[in-house]
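Trainee: What follows is a predicted protein model with its sequence.
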Amino acid sequence: MSKRGYHHGNLRQALVEAALDLITEKGPTGFTMAEAAKRAEVSAAAPYRHFSGRDDLIAEIATQGFELFADVLDFAYNDGKPSPLASFEAVGRAYLAFARKYPGHYMAMFESGVSPGQTPELSRASERANKVLTRAADALSVRIPADRRPPSAMFAAHITAMSHGIVELYTRGKPGGRAPFTPEELLEAGIGIYLRGLGLIERD
């Protein structure tokens, strides 16, 4: 990355892009602010004009990531069309696709230790993404009798946990390296088992 971005007033985003590269290479705790500055080709002091420290920089990356994540999930959900079940499964696949395409953002969002409440902007972006998941869960579970229906937030959290586990165990590195199935096949089977348990799809 050249200094040109800094000279045009884009130092903040130049640092974000530099840190994204470093996170992808070394993980969210594997780099220093000085390394981010060097990668952005600015002085070691320059990042502190925009960020108080590494956690603040990572929080900005996570905020941008959650905004992008929400867009991806919302597009996949497609207002519940053609059906709540198809849309719910599409959201699950979109989760894996996001983690694969945007690993630096994903790690900043979920693996950095930065709290979603660290900044108001991060909190709002995280909540926006969560609302897509809970809306999808709500639409799908409406057929369950109210006295047996799990809260939408819990329903969404279960699928999120399953998706995140598959990302961690089977999406990093070479696909299929740890299992004879693709991450998408594993997630589809896991969601199927979960939904059968709730009575939302028929048992085989």
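Mentor: It's in. Residues are numbered from 1 along each chain as shown.
Trainee: hey, let's count contacts and neighbours off CA atoms from now on
Mentor: OK.
Trainee: Setting aside sequence-adjacent positions, which residue approaches Tyr77 most closely?
Mentor: In this structure, Tyr77 finds its nearest non-sequential neighbour in Ser87, 4.8 Å apart by Cα to Cα, 6 or more residues apart in numbering.
Trainee: Neighbours of the one you found, how many?
Mentor: By other Cα atoms under 10 Å, the residues close to Ser87 number 24.
Trainee: Below is an additional structure, to be compared with the one above:
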Amino acid sequence: MVLSKGMSARSAPTKKRGYHHGDLARALVTAAADLIEKKGPEAFTLREVAAAVGVTHGAAYRHFEDKQALLAAVAEEGYRTLTMHLARALAGDENDPRKRLRMLAAAYVSFALDKPAHYRVMWGPRLNEDGRFPSLETAIEEGFVLLITEFQRGQAAGVFRREPARDLAIAFWVAAHGYVELVMRRRLKVKSTKAAMDYFLRLLDPFIDGVTVDTKRRS
């Protein structure tokens, strides 16, 4: 390195750490999630997100044309992470459909309480009414298909009732989402994420009994 006349190594200017291609978008999504957790999804601005990352708002707008686009990216990241959590929960050797359903339930609650900012955006006002964000719809569908597939698997094994698997998946999702909302809004007080998971599994037993062909087979 060649220093200008009169410039010491200590005083030499250093370049700010730049973002590699693709990194800035992720950094903006992460910063948005942090602000959402502190202020809520309605209260922050895209300029605030850019400032939190240390870039100009113009740089942020090159990745997200408006706040809704950034919220859609936060939601998409949330849905993909949720699907990953659900798939990971089923990655073991457990074959009992009822136990697998309980594993999905625990994974859902764990994700929601671990990623509250993402969860709030995922289940907030619908972001893709005008079809601007097709990848968001794909991310939503992937998690839902995983859940439908589990009910179909249980039906094929003769464990779950022959109701439309999509309807059973919706009922499961309604139960899980309703429970999480009560916990997050402190209508139900739990001491920890594990306590929240354990309590939901107890509450879920009647649902599992209801979708099981023979409740005596419940373990």
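Mentor: Ah, there it is. Because the structure is a prediction, the values reported are computed rather than measured.
Trainee: And the TM-score between them?
Mentor: Put the two chains on top of each other and the TM-score (TM-score structural alignment, normalised by the length of structure 1) is 0.83; 197 aligned residues with a Cα RMSD of 2.8 Å.
Trainee: Aligned against structure 2, show me the partner of the residue nearest to Tyr77 of structure 1.
Mentor: Under the alignment (TM-score structural alignment), Ser87 of structure 1 pairs with Arg100 in structure 2.
Trainee: helix, strand or coil for its match?
Mentor: Secondary structure, DSSP: H, G, I helix; E, B strand; the rest coil: Arg100 of structure 2 is helix.
Trainee: If you count neighbours, what's buried in stretch 162-171 of structure 1?
Mentor: Met162, Ser163, His164, Ile166, Val167, Tyr170, Thr171 (16 or more other Cα atoms under 10 Å).
Trainee: Next: stretch 44-58 of structure 1.
Mentor: Neighbour-count burial for stretch 44-58 of structure 1 flags Ala46, Pro47, Phe51, Arg54, Asp55, Asp56, Leu57, Ile58 (criterion: 16+ other Cα under 10 Å).
Trainee: What separation is there between the third one and Leu11 of structure 1?
Mentor: When distance is defined by Cα to Cα, to the nearest Å, Phe51 of structure 1 is 11 Å away from Leu11 of structure 1.
Trainee: One more: the fifth one?
Mentor: Using Cα to Cα, one obtains 17 Å as the distance from Asp55 of structure 1 to Leu11 of structure 1.
Trainee: Helix or strand: which one has the spatially most central residue of structure 2?
Mentor: Taking Cα atoms, centre = their mean, the centroid of structure 2 lies closest to Gly78, which sits 2.8 Å from it. Gly78 of structure 2 is part of helix 67-89, with elements assigned from DSSP states H and E.
Trainee: same thing with Gly131 of structure 2?
Mentor: Under the criterion DSSP H and E, no helix or strand holds Gly131 of structure 2.
Trainee: neighbours around it, how many?
Mentor: Residues near Gly131 of structure 2, counting by other Cα under 10 Å, number 10.
Trainee: if I look at it, how far off is Asp114 of structure 2?
Mentor: Look at Gly131 of structure 2 and Asp114 of structure 2: by Cα to Cα, they are 29 Å apart.
Trainee: shouldn't Ala90 of structure 1 be in contact with Asn78?
Mentor: No: with contact defined as Cα atoms under 8 Å, Ala90 of structure 1 does not reach Asn78; the gap is 9.0 Å.
Trainee: give me every residue that touches Val180 of structure 2.
Mentor: The contact partners of Val180 of structure 2, by Cα atoms under 8 Å, 6 or more residues apart in numbering, come to Val109, Ala112, Leu113.
Trainee: quick one: terminal-to-terminal distance for stretch 181-191 of structure 2?
Mentor: The separation between the terminal residues of stretch 181-191 of structure 2, taken as Cα to Cα, is 16 Å.
Trainee: Same check on stretch 194-204 of structure 1?
Mentor: End-to-end distance for stretch 194-204 of structure 1, by Cα to Cα: 13 Å.
Trainee: Can you list the buried residues in it?
Mentor: If you call a residue buried by 16+ other Cα under 10 Å, then stretch 194-204 of structure 1 has these buried ones: Tyr194, Leu195, Leu200.
Trainee: try stretch 148-156 of structure 1
Mentor: With the criterion 16+ other Cα under 10 Å, stretch 148-156 of structure 1 contains buried residues Pro150, Ser152, Phe155, Ala156.
Trainee: ditto for stretch 151-161 of structure 2
Mentor: Phe151, Gln152, Arg153, Gly154, Gln155, Val159, Phe160, Arg161.
Trainee: All good on my end, thank you.
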